[in-house]
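Student: any chance you can model this:
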Amino acid sequence: MTLETLNAGLDTIWVVLTAAMILLMEGGFALLEAGFVRTKNNVNIIMKVFADITIGTLCYFVIGFGLMYGTDVFGLVGTSGFLLKGDLSHIDLTISIDAYWLFQGAFVIAVISIVSGAVAERINFRAYLIFVVMMTAFIYPVAGHWIWGGGWLNELGMQDFAGSAVIHALGGFSALAAAIVIGPRAGKFTAVGTSSISLPSNLPLASVGAFLLWFGWFGFNAGSTLQATDARIGHIAIVTMLSAASGGAVTLLYTLFRYGRSDAPSVINGSLAGLVGITAGCAFVSDLAAILIGAISGLLMLAATNWLEARKIDDPVGAFPVHAASGMWGTIALGLFSTEGGLFTGGGWHLLGVQSVGLVALCLWGFSLTWIVFKIINIWVPTRSTDEEEELGLDISYHGIMATHTSPEFIKVEEYFKRDEEAKDVSR
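Tutor: Reported below is the predicted structural model:
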C-alpha cells in the first residue's frame, strides 16, 4: 500500500463520517422544529424532514449535482455529472466522486430544511413536496455552482468555506420569501398588528434538536476540509465551538438583563446563530474573531426576530433570523477578519467587496426564485392549507395521525369528528 493510497483511504473515511454527522443534523432540525411548533403539527414537521431526505436526495443525485459541479458554462451552471455520469474529471479530489457526492448531498438536505421551519403549521404538504424538488434540483445547485462549482463568484475570489452564504443566507432568504407568500398563521397577528403568543409545544425537545445540530456542525465545518490529515481541523473545531458558545451566551445575558429572565428559545437560536455565523470563515479567522462573530450573530438574530414581528411576517422557528441574518454577517465577517486578505488583518478592501457582491447575488437569487416558484406552484396546488386544516392541525389533515393522543389538540380533534358525525346523522 502506498502513502497516497493510505491518505486517500483516510480522507474517504473522514468525509463519509462527517457526511453522516451532517445527515444526523436532520434529526436536529426535526426535533428543534417539532419542539417550537404546536403538538398538532409535530408529525407534519417530521414528514417534511423525511421529504427533504428522500425526495431531496434523489433530485440532487439526478439533476442537482450536475448543475452544481458539472462542466462550467459561462460561470453560471454545470452541464455534466447528472446521475454521476459524464465528465467530472475537473473536480480535484483525493477521494472518490461517490464520497464527495454523499458529503454534498448532506448539505443540500440542510438547505431545504431551513425553509421548512419558516412555513411550519400552515403550508400545504403537496405544495411543499414540489418546492423540495425545485430547491434541491435547481435553486440551490445553481447558486452553489457560482461559488463552489467554479462559477463566476469563485472566479472573483469569494470565500465561503462551509456555507454561511450559499447555504444559510440563501436558505434564509428563501425561507423569508416562502413565509411572505404563504402568510402568517391564523391568529398570529391582531388587527392592530401586535403579535399573539404561540407557545412552543416542547422546549426540552427543541433543545435536544439544537444540541444535535451543534454536534453535526463539527462535521459541517471540519468535514469541509475533505482531508483527514488537514492541519486546520482542530482550529476549525475550536472556532466553531467558541462562536456557538458566544452566540448563546450573549442572548442568555441580554434577555436576562433586558427582560429579567433568560429566554430559552432565544438562547437556543442564539447558539445556532453563532454556528451559522462562523461557518464561512471557520478555516480563516482567529479564536478571538470567532468569539466576536458569534456574539454579533446572536444579537443580529434577536434584531431580525423583532424586524419580522414588526412587519407581520410569521417565522415560527426563527429560520430567517438564525440563518439569513447570521449567514449574511458571517459572510461579511470573513471579509473583515480573514487571515488571508481580511480588511482588519491588512488585506485591504478587495475581499470584503467580493464577499458583499456575492452575498447580494445569493440572497437575491434565493428570495426571488423562491417567490416565483411558490407563485407558480399556487396555480396548480394551493400553497396554503385551508382554515379547517390549520385549525385541526396538519398532522390529522395531511397524515391522518397525531404525535400524541393525550394532547389537548387531540381532544379537540375528537370533538370535531364527533360533531361532524352528529351533523351527518341529523342530515340523514
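
Student: for the rest of this, base every contact and every neighbour count on C-alpha atoms.
Tutor: OK.

Student: spatially nearest residue to M134 (excluding sequence neighbours)?
Tutor: Leaving aside its sequence neighbours, M134 sits nearest to V373 (Cα to Cα, 6 or more residues apart in numbering; 7.7 Å).

Student: what do you get for W14?
Tutor: A228 (5.4 Å).

Student: cool, M402 as well?
Tutor: In space, and not counting its chain neighbours, M402 is closest to D395: 5.5 Å by Cα to Cα, 6+ apart.

Student: what's the spacing between the residue nearest to M134 and V133?
Tutor: 11 Å (Cα to Cα, to the nearest Å).

Student: what of V73?
Tutor: From V73 to V133 the distance is 23 Å (Cα to Cα).

Student: more neighbours, these two?
Tutor: More neighbours surround V133 than the other of V73 and V133, with 22 against 13 (other Cα atoms under 10 Å).

Student: I figured the more buried one was touching T57, is that so?
Tutor: No: contact between V133 and T57 fails when scored by Cα atoms under 8 Å: they sit 9.5 Å apart.

Student: next up, for comparison:
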Amino acid sequence: MDLATFTANNVWMMVCTALVFFMHSGFAFLEIGLTRQKNTINILFKNIFIITVGLLMYYVWGFNLMYPGAFNGFLGFGGFGLETDAAGVTAAYANGGYTYWTDFLFQGMFAATAGTIVSGAVAERIRIGPFMMFIFLYVGIVYPIVGSWQWGGGFLSTLGNEHGGFYDFAGSTLVHSVGGWGALVAIWLLGPRIGKFDENGKSNAIPGHNIPLATAGVLILWLGWFGFNGGSVLSADPALTSLVLTTTSLAAAAGGVGSFLVSTLAYKTYDLTMFLNGILGGLVGITAGADLMSPNEAVIIGIISGGIIVGGIALIDRLRMDDPVGAVTVHLMCGIWGTLAVGLFGAKAGIQQFLYQLGGISAAGLFCVASAFTIVFGLKKIVGIRVDRQEELEGLDLHEHGMDSYADFRMNQH
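Tutor: Just a heads-up that it's a prediction; the model follows:
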C-alpha cells in the first residue's frame, strides 16, 4: 500500500474518532433537555465522568481485554497499557487502514457510549457514587469482554464461520444493546421517579426542561453517527464509506418519520420527543448492517425502528418502569431489531444468518443482564443506589453537587 493511501485512511479514521467523541456532547444535551432543570449538573457530571474515566480504563486494561490476541474465545487479556511497537504506525498494521494509536482512540470513544446509555435511563434519582462504581465495572469490564467475543476474535466471530456467522458491523448489539441491557436492569432495580406513576399505575408525563437543547443533541448525534458507522469501515474506502453514510442517513430520516407517523396516529398529537427518538432508533437499527443494506432496505429498517420506538416506550410505561430519555427503547429494542435485520435484509439475509444473529443477541443479553444485575443489586444492598425523597424532590444538583446550572436565572426569579 502506498503512503498516500495509508495516510488518507488514517486521517479519515481520526476524523471519525473526533465525530464519535462529539457524540458525547449530543448525549449530554439530549439527557439534560429531556429531564428537569434541577438535575442538570448531575447529568453533566455523569457524562463527563464516563468519557474521562472510561477512556482511562480503556487505556489501562479495556483495550487489551477487548483485543487480547490469542485467547479461548470467551475471555482473554493482552496485558496492561499500550504497546510502543514501531510497526503499529506503519501500513503493516490493520491492512493499512489506520495506526495502532488511532485504533485505540477510535475504539475508546465507543467504550464510553455504553455507559452514557445507562446514564440517561437512571437520570434524576440515582446516587452519584454508586453510579460511578457501576460505570467502573460495567464499562471497564463487561463492555470489552462482550466486544472481544466478536471484534476481538472471540467465539461469536467464529460462530458458523463457513456460513458467515454472527455479524454486527458497528455495534447494534455490541455497543447499544450492551448499554441497553444495563439500563433495563438498572431502572428495574432503581424504581421510577416520584410522581411518574399514580396509585393506580397510570403513567404521568414529566416534561423535560429544554426541548430545544434535546433537539440539538439529536442532530449532533446524527452527525456523530457518520463517524460511528463511517469509521467502522476501518479505512477510507470510497465506495463502502459512501454507502454506509447513505444508509445511515436514510435510516435515521425514516426512523424519525416512522415514529412521527405512528405516534400521531396513536396519540393524535405531533410529539417532537417521539420524532427525535425515532431518529435515534433508526440510527441504532441500521448500525449492525449499514455496510450490507441497499438504500431501500435502510429506509425499511428505519421505518420499523420508528414504530418500535412508539410501541417500546408505551411498553416500558405499561411495565411501570421509568426511563426518562427512552434509552432502553432506543438502544436495546432497536439494537436487537437492527441486529436481527441483518438476517432479513441485505447481502447476508437468510434463515441461517437470522439464527446466528439471534444467537449473538442471546449470548450478549444473558451475560449483560447477569453482570448488570450482580453489580446493581450488590450496590443496592451494600451502599444503596437511590437518593432519599427530599433530595429527589429538591434536585440532585443541590444535594449531590451543591451547584445550580442556571444560578443567575434562578436568582432572577426570586
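
Student: so what number do they get for TM-score?
Tutor: After superposition, the two chains reach a TM-score (TM-score structural alignment, normalised by the length of structure 2) of 0.94; 404 aligned residues with a Cα RMSD of 2.0 Å.

Student: what's near enough to touch the residue nearest to W14 of structure 1?
Tutor: By Cα atoms under 8 Å, 6 or more residues apart in numbering, the contact list for A228 of structure 1 reads 7, 10-11, 13-15.

Student: now do 6 Å
Tutor: By Cα atoms under 6 Å, 6 or more residues apart in numbering, the contact set of A228 of structure 1 is 10-11, 14.

Student: list the ones among the residues you listed that fall in helices.
Tutor: Members of these lying in helices (criterion: DSSP state H): 10-11, 14.

Student: now those residues in JSON lines, with distance to F218 of structure 1?
Tutor: Below are those laid out as JSON lines (distance: Cα to Cα, whole Å):
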{"residue": "L10", "distance to F218 of structure 1": "18"}
{"residue": "D11", "distance to F218 of structure 1": "16"}
{"residue": "W14", "distance to F218 of structure 1": "12"}
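
Student: most neighbours among those residues, please name it.
Tutor: Going by other Cα under 10 Å, D11 tops these with 24 neighbours.

Student: separation between that residue and F107 of structure 1?
Tutor: D11 of structure 1 sits at a distance of 18 Å from F107 of structure 1 (criterion: Cα to Cα).

Student: ok, V239 of structure 1 next?
Tutor: Note on V239 of structure 1: its distance to F107 of structure 1, by Cα to Cα, is 20 Å.

Student: which SS class is the aligned residue in structure 2 for the residue nearest to W14 of structure 1?
Tutor: Alignment note (TM-score structural alignment): A228 of structure 1 maps to A236 of structure 2. Using DSSP: H, G, I helix; E, B strand; the rest coil, the structure places A236 of structure 2 in coil.

Student: which stretch of structure 2 lines up against stretch 164-177 of structure 1?
Tutor: Mapping stretch 164-177 of structure 1 onto structure 2 (TM-score structural alignment) gives residues 172-185.

Student: what does that stretch contact?
Tutor: So stretch 172-185 of structure 2 is contacted by 114, 117-118, 121, 147, 284, 287-288, 328, 331-332, 335, 369, 372 (Cα under 6 Å, 6+ apart).

Student: and if you look at stretch 316-326 of structure 2?
Tutor: 120-121, 192.

Student: of all these, which comes closest to I309 of structure 2?
Tutor: I309 of structure 2 lies nearest to A121 out of those, by Cα to Cα, at 14.7 Å.

Student: so what corresponds to that closest one in structure 1?
Tutor: Counting by TM-score structural alignment, A121 of structure 2 corresponds to A118 in structure 1.

Student: for T248 of structure 2, same thing?
Tutor: T248 of structure 2 maps onto T240 in structure 1, by TM-score structural alignment.

Student: same deal with G258 of structure 2?
Tutor: G258 of structure 2 maps onto V250 in structure 1, by TM-score structural alignment.

Student: what about the closest residue in space to its match that isn't next to it in sequence, which helix or strand?
Tutor: Computed as Cα to Cα, 6+ apart, the closest residue to V250 of structure 1 that is not its neighbour in sequence is A295, at 5.8 Å. Here A295 of structure 1, judged by DSSP states H and E, is contained in helix 287-310.

Student: quick one: that helix aligns where in structure 2?
Tutor: Using TM-score structural alignment, helix 287-310 of structure 1 corresponds to residues 295-318 of structure 2.

Student: ok now that stretch, how far from the chain's centre?
Tutor: Centroid separation between stretch 295-318 of structure 2 and its chain, computed with Cα atoms, centre = their mean, to the nearest Å, is 16 Å.

Student: stretch 394-403 of structure 1 too?
Tutor: Per Cα atoms, centre = their mean, the displacement of stretch 394-403 of structure 1 from the mean C-alpha position of its chain is 24 Å.

Student: got it, and stretch 160-171 of structure 1?
Tutor: Stretch 160-171 of structure 1 sits 9 Å away from the centroid of its parent chain (Cα atoms, centre = their mean).

Student: for stretch 189-196 of structure 1, same thing?
Tutor: Taking Cα atoms, centre = their mean, the mean C-alpha location of stretch 189-196 of structure 1 is offset from the chain mean by 28 Å.

Student: before we move on, the earlier item: quick one: contacts for the residue nearest to V250 of structure 1?
Tutor: 246-247, 250.

Student: 10 Å instead, please
Tutor: A295 of structure 1 sits next to 242-251, 270-271, 273-274, 277, 289 when contact means Cα atoms under 10 Å, 6 or more residues apart in numbering.

Student: again with A70 of structure 2
Tutor: 76-78, 152-154.

Student: same check on L334 of structure 1?
Tutor: 158-161, 164, 277-285, 289, 293, 340-343, 351-352, 355.
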